[in-house]
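# Requesting a structural model of the entry that follows:
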Amino acid sequence: ESNRIGTLAENLLLQVPEVKQVGRRTGRAELDEHAEGVHSSEIDVDLAPSERGRDAVLADIRSRLAVIPASINIGQPISHRLDHLLSGVRAQIALKVFGDDTDTLRSLATALQTRLAAIPGVVDLQLEKQVRIPQLQIRVDYNKVQQYGVTPASINQALETLANGASVAQVLDNNRRADVVIRLQDADRTAHGLRNLLVETHSGYIPLQQIASIEDSSGPNQIVRENSRRRIVLSANAADGADMAGVVQAIRAELAAFPLPEGYFTRLEGQFQAQEEATQLIAMLALVSLTLIFLVLYSRYQSSVLALIIMGNIPLALVGGVVALWLAGQTLSVASLVGFITLAGISTRNGILKISHYQHLVQHEGETFGIPMIVRGSLERLTPVLMTALVAAFALLPLILASGEPGKEILHPVALVIFGGLVSSTLLDTLLTPVLFYRWGEQPLNQLLSQQGANHETV
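So this is what the prediction gives:
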């Protein structure tokens, strides 16, 4: 059955125009690091370049595979491994429902599945396969067991040996070994057969029905526990281009509005946890980098005012980075945050070039503080500022234009943010730094020049 469904999925995938070839692997070896039964199949799909975007191709694949009676999860092989390490589920988002009763867990998870399916950006939503299957339940009467002088443990061991089988020996065939298993015949493994099963006691053998009741019933096919609590998992992915933080926030809002019985609770895990932790770390590093930039500038100019004027370029660069992300349809990610931190150092360079040149004109070329000196210094530093900005921008163009190519998923947002920040900071800094310096820079400049003059006289 697994092979039939896998073949059907391959044929449906080959109908997608962009699919060049597919390869399927059903099950994994028991000694594999990620062992899987034959109920699970992995299909590798090779896509050809197309006019359609990646989002459209994946949406087409999902729509074609929706007719298959199976759980479908689409993603990259490495991302599946990382998701499994983070949450135990091969999906970006894992909603775990904990409780005591398996039927209640499944009903709660089914209700949550219906609510989460209405959230925009949620794809590949599926519920863990826990269904009820036919079972034989044997309930031991402890009072009768004591009368016959046997223990429930011995009865359970005998039933396990006879019903499930036990290896009693091995047969050697050259270099091959085969276990000899003893168990009941299939005809005796029914409810009627087990009732007449003879169980050894101190007074002889008696039928099992004299000390236990055997009933035909149903039960869950599997019971999964985590931290000693029963749980069921509802997994999902965020659509390509969707804001993971927004999707998670919407899921948390649904969970907050969903009442749970006493003793039941939910836990949301997945890839977004690592992203949130990385975002917090990057925010802390950003504060550290801004502090260090300020200290370096203060040590150079001996003025907090001049240091803040130079750092005024940072917000201008951030504006360009945000606009670039918006125009490209990108979301705020860890990679783009790294680009913003990089901009903090790059954008201050233009202010350093201009203010250092203003100081040079006054100190060495006889200029006095005023508009003519600021205009002259700005024009003389325009060429170096534009040259360095254009060189950096041209170097980033290959990464910006390669947005859809594999392997550029991380570098593309970084390059996009830096490119947009360079454009905005270079253009806006042409006006902002001279105006700020004219308004607040005269007194700090005079103090800096007098201090440097005093130092030269001392030397």
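# switch to C-alpha atoms for all contacts and neighbour counts from now on
Fine.
# the strands in the stretch 101-250 of the chain, which residues?
122-127, 132-140, 166-173, 176-182, 198-201, 204-207, 212-220, 225-226, 229-238 (DSSP state E, counting those that start in this stretch).
# In terms of secondary structure, what does the first one contact?
Taking 3 or more CA pairs under 8 Å, 6 or more residues apart in numbering; DSSP states H and E as contact, the helices and strands that strand 122-127 lies on are helix 102-116, strand 229-238.
# chain center to the shortest one: distance?
Mean C-alpha position of strand 229-238 versus that of the full chain (CA atoms, centre = their mean, to the nearest Å) differs by 14 Å.
# List the neighbours of that strand that are in contact with it.
Here strand 229-238 makes contact (CA atoms under 8 Å, 6 or more residues apart in numbering) with 89, 91-102, 105-106, 109, 113, 121-128, 130, 223-225, 244, 247.
# Check the first one too.
Residues external to helix 102-116 that are found in contact with it (CA under 8 Å, 6+ apart): 97-99, 122, 125-127, 130, 220, 223, 230-234, 251, 254, 260.
# Of all the strands of the stretch 101-250 of the chain, which one comes closest to Ser424?
Set against Ser424 and scored by CA to CA, the strands of the stretch 101-250 of the chain come closest in strand 229-238, at 31.5 Å.
# between the closest one and helix 102-116, how many degrees?
20 degrees (axes from the mean of the first three to the mean of the last three CA atoms, to 10 degrees).
# As a quick check, tell me the outermost residue of the chain.
Most distant from the centre of the chain: Ser203, at 63.2 Å, with distances by CA atoms, centre = their mean.
# Find the nearest non-adjacent residue to that one, please.
If the residues on either side of it in the chain are set aside, Ser203 comes closest to Tyr148, at 7.1 Å by CA to CA, 6 or more residues apart in numbering.
# One more, so I can put them side by side:
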Amino acid sequence: RMIFSTSTTASSTSPPIAIASPPKVIVLMERPKYLKTNAVINIDIGIAVNEIKTGLNVPKNRYKIIALVFKYFGLSINTMTLGGLAIAIGGLVDDAVVDVENIIRRLKINADKPEGERVSVIEVVRMASLEVRTGIIYATAIIVLVFIPLFALSGIEGKLFTPLGIAFIVSTLASLIVSVTVTPVLSYYLLPAMKQASHGDTKILVWLKSHYQIMLNRFLVAPKRYIVYAASLVLVSGLSIFVMPTAFLPPFNEGTLLVGLRLNPGVALTESSAIARQAEVLIRQIPEVTYVGRRSGRAELDEHAEGVHVSELDVGLKPAKELTRSMADIQDDIRKRLVNLPAAIAIGQPISHRIDHMLSGVRSQIAIKIFGDDLDILRSQADLLRSKLSGVSGLVDLEIEKQVLAPQIKVRINYDLASQYGVSTSQVMEVLQSIVEGERLSQIIEGSKRFGLVLKLPETSRTLDGLSDVLIDTPLGRIPLSKIASLEDSDGPNQISRDDGKRRIVISANTSNRALSDVVKDIRVVVDNFRMPEGYFVTLGGQFVAQEMASKLIGFLSIGSLLMMFAVLYTKYKSTLFSLMIMSNIPLAMIGAVIGLWLSGQPLSIAALIGFITLAGISVRNGILKISHYLNLMRLEGEAFSKSMIVRGSIERLSPVLMTALVTAFALAPLLFEAERPGTEILHPVAVVIFSGLISSTLLDTFLTPAMFWLYGKKDAEKSLLITNAQEGY
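Now for the predicted structure:
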């Protein structure tokens, strides 16, 4: 039986949980991103035609995403796919920026030559595009490689983040196709007709380049010292990862709390409903609560059937912007108000509860399972362990699986006597089951109503004497049950739970105001020091187990991705030094990512690891294009290996690098500054890692890559001059 009750203090309508966005939202979200992207490009380059051409890269990719991802892969437009597109925007624009910027530079150089030495516009566009094409292709290949671990994830984390990876990769590949096909054609038709072709850089860019040139020249005087400083920062940030709190998924903000009240099994519905009503009244007194919905029990055919001793209260909260307290403080307030009720309290959120239930079979963050044969020993050990765990800081909603002793009649069949009468134990069990539980014989139809016709013993006969007189059919005739079995009154648990065929009892718990990983560490210390009888053991389950397994898998596969990344870079440059120099951008990006997680208070979750994966591809991209530009200046423009060449190449790459970083930052702004909005909290750590990592990677790469190239790159750079194909650059 189930009963429902709803009471309202401010609003009777529950605010929707933003899990997926309808297609109409795309139009509202896309337009500002295009405008922001184009504005950045216009400030840096100062050419309106370039703004239009580069911006074209973004909507073209949107059409390809809809065609390839949402149709072919059967994906919908939801939070994760839109997040993948937002994260990819910086790379989408960068392909066109690099191509267009190089074409403009080449057109200016060609215009400054004497009229007799000038070449045709189409030849300039072709050579300029070929000069950067290889770098763009290899940078895109690197991004695809770093996402390989994402597709190996299974379970909930795989379902959540695989659509993000598909959206990111396909949009990046589509951008590559546009940048090497459409962008050069548009450049040929639009760029030569610009009246501003010779106006030079904007004032902002001139100021940045002049100051950057001064600082870089000073940096190259004693570069080893700064490289040591950077290596020290990398070491510190790398070690700090091991002490960071961890979590499976970032904390959700669903806008609704789910409060569970669990009484002893067998309690009457009226009593359960009365206690739940008291809880409802107490919760409605909390100022952040807008409504409370209550239900006691769940239907027998429900996926999560529960008896009437279990009540659940759906608590609606005000919008995140109107809350003056954190979610943890509100939950603690609810616990304090309900502490005197004679029920076990568990507080969570609807979707989070379902995730916990799928991961461990228990609707809580932590499930401590004790296995053994004797049910009495299991419960006594659970009581002892619970008392020891109650002292763990941050552990709340600590409760033992509800069990009560129910009256029973035990029937022990004498196998020898049963065989003498020619009856098997299975036949006896079938008879007892049919007459006690009832056997459906037919159906009675009365008008529009239907009733099942069930044959079973009356309640008055379900006693020790009544069952003893039940007649059993045998080949020798009908005999009473007492002839072949002994019956006795007893009691036993209302339910026996098993995992993998072994009896168990569960201690469930949640965490509050403390990282899940830190709480689990303390729990493991308590469990390791807890002595149990022989044959009994404890296992831990919950979100942290899924987090540990997924982290190990991502870490293992990331090593493979790094090796493949190195192989791709070595194929391009034929130099171990250049490959490692470019990959050094990854630890440089890690510095900012770790600082960003600490400052934002985010744990190291699977979402944050996905951010690290994305960041690795983006940061390596800058290194590829910078090293390639140095080599192209030497091979295609006759520059000698010198500080002046390195300074020139770094200054010419400054504008595209800054544009990529700024465009990515603008694209991530909604995920960064609206972390409390339902539906965006799962992508907030991804945005924090990428945004913070891009800051450190962009700043440090701007100085360290030229320094490393100046210190160690001369020998390998001169080898690159021996390459015979001078038409296509690096």
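# List buried residues within the contacts of strand 229-238 of structure 1.
With burial judged by 16 or more other CA atoms under 10 Å, the buried subset of the contacts of strand 229-238 of structure 1 is 89, 91-99, 102, 105-106, 109, 113, 121-127, 130, 244, 247.
# Can you give me the distance of the most centrally placed residue in structure 2 to Pro685 of structure 2?
Centroid-nearest residue in structure 2, with CA atoms, centre = their mean: Ala607, separated by 3.6 Å. Remark: distance between Ala607 of structure 2 and Pro685 of structure 2 (CA to CA, to the nearest Å) = 6 Å.
# what do you get for Asp499 of structure 2?
Remark: distance between Asp499 of structure 2 and Pro685 of structure 2 (CA to CA) = 35 Å.
# which one of these two has more residues nearby?
Neighbour comparison, Asp499 of structure 2 and Pro685: the larger count goes to Pro685, with 32 against 11 (by other CA atoms under 10 Å).
# helix or strand for the aligned partner of the more buried one in structure 1, which one?
Under the alignment (TM-score structural alignment), Pro685 of structure 2 maps onto Pro413 of structure 1. Using DSSP states H and E, the element containing Pro413 of structure 1 is helix 411-440.
# how close does stretch 103-115 of structure 1 sit to structure 2?
Superposed on structure 2, stretch 103-115 of structure 1 shows a mean distance of 1.2 Å to its aligned residues (mean CA distance after the TM-score superposition for structure 1).
# Specify, as a residue range, where that stretch falls in structure 2.
Aligned using TM-score structural alignment, stretch 103-115 of structure 1 spans residues 376-388 in structure 2.
# Same check on stretch 7-19 of structure 1?
The alignment of stretch 7-19 of structure 1 onto structure 2 (TM-score structural alignment) spans residues 277-289.
# and that stretch, which residues are buried?
Judged by neighbour count (16+ other CA under 10 Å), stretch 277-289 of structure 2 contains these buried residues: 277, 279-280, 283-284, 288-289.
# which residues sit against it?
Contacts of stretch 277-289 of structure 2 (CA under 8 Å, 6+ apart): 9, 290-292, 294, 313, 315-318, 323, 330, 333-334, 337-338, 341.
# ok so, going back, quick one: closest of the helices and strands packed on strand 122-127 of structure 1 to Ile78 of structure 1.
strand 229-238 (14.6 Å).
# Compute the inter-axis angle for the closest one and strand 122-127.
Taking the same axes, to 10 degrees, one finds strand 229-238 of structure 1 and strand 122-127 inclined to each other by 160 degrees.
# Give me the mean deviation of strand 229-238 of structure 1 from structure 2.
Mean for strand 229-238 of structure 1 is 1.7 Å (mean CA distance after the TM-score superposition for structure 1).
# Please point out which parts of that strand sit buried.
Neighbour-count burial for strand 229-238 of structure 1, with 16+ other CA under 10 Å as criterion, is recorded at 230-238.
# and what of stretch 42-59 of structure 2?
42-47, 49-51, 53-58.
# now, the most widely separated pair of those residues?
Maximum pairwise distance among the buried residues of stretch 42-59 of structure 2 (CA to CA): 19.4 Å, between Gly46 and Val58.
# Spell out, range by range, the strands that occur in the stretch 301-450 of structure 1.
Using DSSP E, counting those that start in this stretch, strands in the stretch 301-450 of structure 1 do not occur.
# Compute the distance between Arg132 of structure 1 and Val334 of structure 1, please.
Taking CA to CA, one finds Arg132 of structure 1 at 43 Å from Val334 of structure 1.
# Also Ile341 of structure 1?
According to CA to CA, Ile341 of structure 1 and Val334 of structure 1 sit 11 Å apart.
# again, but for Ser63 of structure 1
Distance, Ser63 of structure 1 to Val334 of structure 1, using CA to CA: 30 Å.
# The two: which is more packed in?
Val334 (20 against 10).
# Kindly check the end-to-end length of stretch 209-227 of structure 1 for me.
Note: stretch 209-227 of structure 1 ends 37 Å apart using CA to CA.
# what residues does that stretch touch?
By CA under 8 Å, 6+ apart, stretch 209-227 of structure 1 touches 102, 130-142, 144-145, 191, 194-197, 230-232.
# how about a cut-off of 7 Å?
For stretch 209-227 of structure 1, contacts defined as CA atoms under 7 Å, 6 or more residues apart in numbering pick out 130-141, 144-145, 191, 195-196, 230-231.
# For Asp649 of structure 2, what is the corresponding residue in structure 1?
I think there's a mix-up here, since residue 649 of structure 2 is Gly and not Asp. Using TM-score structural alignment, Gly649 of structure 2 sits opposite Gly377 in structure 1.
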